[in-house]
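1. Quick one, fold the following:
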Amino acid sequence: MSSSGTAPAYRRLSVDERRTQLLVHALGLFANRPPEDVSLDDVAVSAGVSRPLVYRYFPGGKQQLYEAALRSAADELEQCFTEPQTGPLTERLSHALDRYLAFVDGHDAGFTALLQGGSVVETSRTNAIVDEVRRNAAEQILTHLGVAGKPGARLGMAVRTWIGAVEAASLIWLDEGKQPPVEELRDWLVDHFVAVLTITAAGDAETAALTQRALSMEPHDGTVGRLARRVLPVVADATHLL
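-> Next comes the predicted model:
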């Protein structure tokens, strides 16, 4: 018995806590190495547990662990674009991006592993997990635009293209040491969406109607107003094009 005090009591993790612990360590490994180079032994060492314990939770082996890790990241990421349908569109999009980029910032390994799962690991299940996140994000954005039913080809392409740009920008942001500051990245991505939507509207009646309705809800001192005032000096000397 120690005279210097009582040692911290050991607390056995619950089933859910242990499973979460293993998934967190697995995501970290999968994010930084090709999935085929990560073994269950690596996960066990990273988590400070035995290999049989990892197998106890994931009897299907590494593939089951990998898919479960991707699913855990995807489930959280899918919630980011859920936003009440009130207020200007750009404000809603800013709130969604705040959550999305907070996930990227706080779970950079999980985010990287999730996107790698759609391109590195050639299985239909892992591809489906990543595609589900993208599809859910697109559906949420189209809902905020007021689209009922299936969007036209150009509008659908515009939204999906922007989602791809958000993914790419997030990965570049991580590679660049999380610079520029996250607020600047968010604002740039919102501006990027407005630009993509406006350009698409110039050649597509469906997108034009939705864009005009969305812009009518934007305040003068809001995101779109500030963007317009920044763009005008850039194109001021291009009046010969009109």
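2. all contacts plus neighbour counts: C-alpha atoms, from now on.
-> Fine.
3. how deep is residue 241 tucked in, by neighbour count?
-> 6 (other C-alpha atoms under 10 Å).
4. Who's the closest spatial neighbour of the most centrally placed residue in the chain, skipping the chain neighbours?
-> Of all residues in the chain, the one closest to the mean position by C-alpha atoms, centre = their mean is residue 100, 5.0 Å from it. The shortest distance from residue 100 to any non-neighbouring residue, by C-alpha to C-alpha, 6 or more residues apart in numbering, is to residue 80 (5.3 Å).
5. here's the other one to compare against:
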Amino acid sequence: MSSNGTAPAYRRLSVDERRTQLLVHALGLFAHRPPDEVSLDDVAASAGVSRPLVYRYFPGGKQQLYEVALRSAADQLKQCFAEPCTGPLTTRLSRALDRYLLFVDEHDAGFKALLQGGSVVETSRTNAIVDEVRRHAAEEIYAHLNPAYGPSGPGPRLRMAVRTWIAAVEAASLIWLDEGKQPALEELRDRLVQQFVAVLVTTAAGDPDVARLTRKALHVEKRDGPVGQLARSVLPVVEGAAHLL
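-> Prediction:
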């Protein structure tokens, strides 16, 4: 009842509004439960509508609903890597990882089921959507490393390094979920940033082009930032290896 004692006027949702409503509820369920454990009845109950109504807007059933929800989640993940190409590289990367890891934290069960595979709703289309996110992340990182690539784009060694690191981020995210979300997100983020720097430096050792852009990137890093912390922690470990030079 409203404040004047009358019942609030009923407003019929438009097609787009109803579809969006159902999608929001489906995303909430898929975020915290594996897709195999979510039924159309669950989505209908969450949205407060009937099962036939869900079918009206998603005639392909749960498979269609899952793919649409996955596309929406993928678009959110892609936005995690949108970052202005200014300031130290590790600062930009840290902000992107903060957004990415927050998504993992808020969509734990869904993220885990998505990357581990084996779901009955997994198809070539769902796999393609996930791979699209990986490729988008790689392209964003290439742009941050060197916005002035020639027509051929980044070389094969750099592409291998970046895509390998992205795979490591996914693996670390899954392990973090398996370990009860330990360590703290900030510590996990810093480890991943330092790992990226280590991969980049290792790649630079065998590729003059990567060495050039790595020197340029490291030149603007701050002493109290991730690179400085990494250098100070690594030097004591390798100081006994001078005989290898």
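6. And the TM-score between them?
-> Once superposed, chain against chain, the TM-score is 0.85 (TM-score structural alignment, normalised by the length of the first structure); 237 aligned residues with a C-alpha RMSD of 2.7 Å.
7. And the residue nearest to residue 100 of the first structure, what's its match in the second structure?
-> In the second structure, the residue matched to residue 80 of the first structure (TM-score structural alignment) is residue 80.
8. Let me see the contact set for that match.
-> 96, 97, 99, 100 (C-alpha atoms under 8 Å, 6 or more residues apart in numbering).
9. Now intersect those residues with the helices, please.
-> Judged by DSSP state H, the subset of the contacts of residue 80 of the second structure located in helices is 96, 97, 99, 100.
10. which one of these is nearest residue 42 of the second structure?
-> Among those, residue 100 lies closest to residue 42 of the second structure (C-alpha to C-alpha), at 27.4 Å.
11. That closest one touches residue 77, doesn't it?
-> Yes - with contact defined as C-alpha atoms under 8 Å, residue 100 of the second structure and residue 77 form a contacting pair (6.6 Å).
12. Measure the mean distance from the helix or strand harbouring residue 90 of the first structure to the second structure post-superposition.
-> Residue 90 of the first structure belongs to helix 89-106 when assigned by DSSP states H and E. Superposed on the second structure, helix 89-106 of the first structure shows a mean distance to its aligned partners of 1.0 Å (mean C-alpha distance after the TM-score superposition for the first structure).
13. can you list contacts of that helix?
-> 77, 80-86, 111, 144-145, 170, 174, 178, 182, 186-187, 190, 214, 217-218, 223-224.
14. Next up, the contacts around the equivalent of residue 167 of the first structure over in the second structure.
-> Counting by TM-score structural alignment, residue 167 of the first structure lines up with residue 170 in the second structure. Residues near residue 170 of the second structure by C-alpha under 8 Å, 6+ apart: residue 115.
15. post-alignment, the host helix or strand of residue 170 of the second structure versus the first structure, mean distance?
-> Element membership of residue 170 of the second structure [criterion: DSSP H and E] is helix 156-178. Once fitted to the first structure, helix 156-178 of the second structure is off its aligned match by 1.0 Å on average (mean C-alpha distance after the TM-score superposition for the first structure).
16. Read off where the helix or strand just after that helix ends up in the first structure.
-> Using DSSP H and E, the helix or strand that follows helix 156-178 of the second structure towards the C-terminus is helix 185-204. Residues 182-201 of the first structure are matched to helix 185-204 of the second structure when aligned by TM-score structural alignment.
17. Correct me if wrong: residue 204 of the second structure contacts residue 216.
-> No - judged on C-alpha under 8 Å, residue 204 of the second structure makes no contact with residue 216 at a distance of 11.7 Å.
18. those helices in the second structure, which residues are they?
-> Going by DSSP H, the second structure shows helices at 15-32, 40-47, 51-57, 61-80, 89-106, 108-116, 124-145, 156-178, 185-204, 208-219, 226-238.
19. Could you report the distance from residue 234 of the second structure to residue 89 of the second structure?
-> Distance, residue 234 of the second structure to residue 89 of the second structure, using C-alpha to C-alpha, to the nearest Å: 20 Å.
20. Looking at these two, which one has more neighbours?
-> Shown here are residue 234 of the second structure and residue 89; by other C-alpha under 10 Å, residue 89 has more neighbours (20 against 11).
21. wait, isn't residue 29 of the first structure in contact with residue 43?
-> Yes - taking contacts as C-alpha under 8 Å, residue 29 of the first structure lies within contact range of residue 43: 7.4 Å.
22. So between the two, which is more surrounded?
-> residue 43 (25 against 21).
23. ok, the residue nearest to the more buried one when sequence neighbours are not counted - contacts?
-> Closest residue to residue 43 of the first structure apart from its sequence neighbours, by C-alpha to C-alpha, 6+ apart: residue 26 at 5.6 Å. By C-alpha under 8 Å, 6+ apart, residue 26 of the first structure lies in contact with 43, 65, 66, 69.
24. Throw those residues into a markdown table and include distance to residue 17 of the first structure, thanks.
-> Formatted as a markdown table, these follow (distance: C-alpha to C-alpha, whole Å):
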| residue | distance to residue 17 of the first structure |
| --- | --- |
| 43 | 16 |
| 65 | 15 |
| 66 | 17 |
| 69 | 14 |
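25. Out of these, flag the one nearest to residue 124 of the first structure.
-> residue 66 (13.1 Å).
26. okay, now the closest one: neighbour count?
-> With other C-alpha under 10 Å as criterion, residue 66 of the first structure counts 23.
27. can you tell me which residues contact it?
-> When contacts are counted by C-alpha under 8 Å, 6+ apart, residue 66 of the first structure touches 26, 27, 30.
28. 10 Å instead?
-> Contacts for residue 66 of the first structure (C-alpha atoms under 10 Å, 6 or more residues apart in numbering) come out as 23, 26-27, 30, 35, 38, 58, 72, 113-114, 117, 121, 126.
29. Repeat that for residue 141 of the second structure.
-> Residue 141 of the second structure touches 81-83, 85, 89, 92-93, 135, 147, 159, 162-163, 166, counting by C-alpha under 10 Å, 6+ apart.
30. Also residue 151 of the first structure?
-> Residue 151 of the first structure sits in contact with 139, 142, 157, 159, 206, 207, where contact means C-alpha under 10 Å, 6+ apart.
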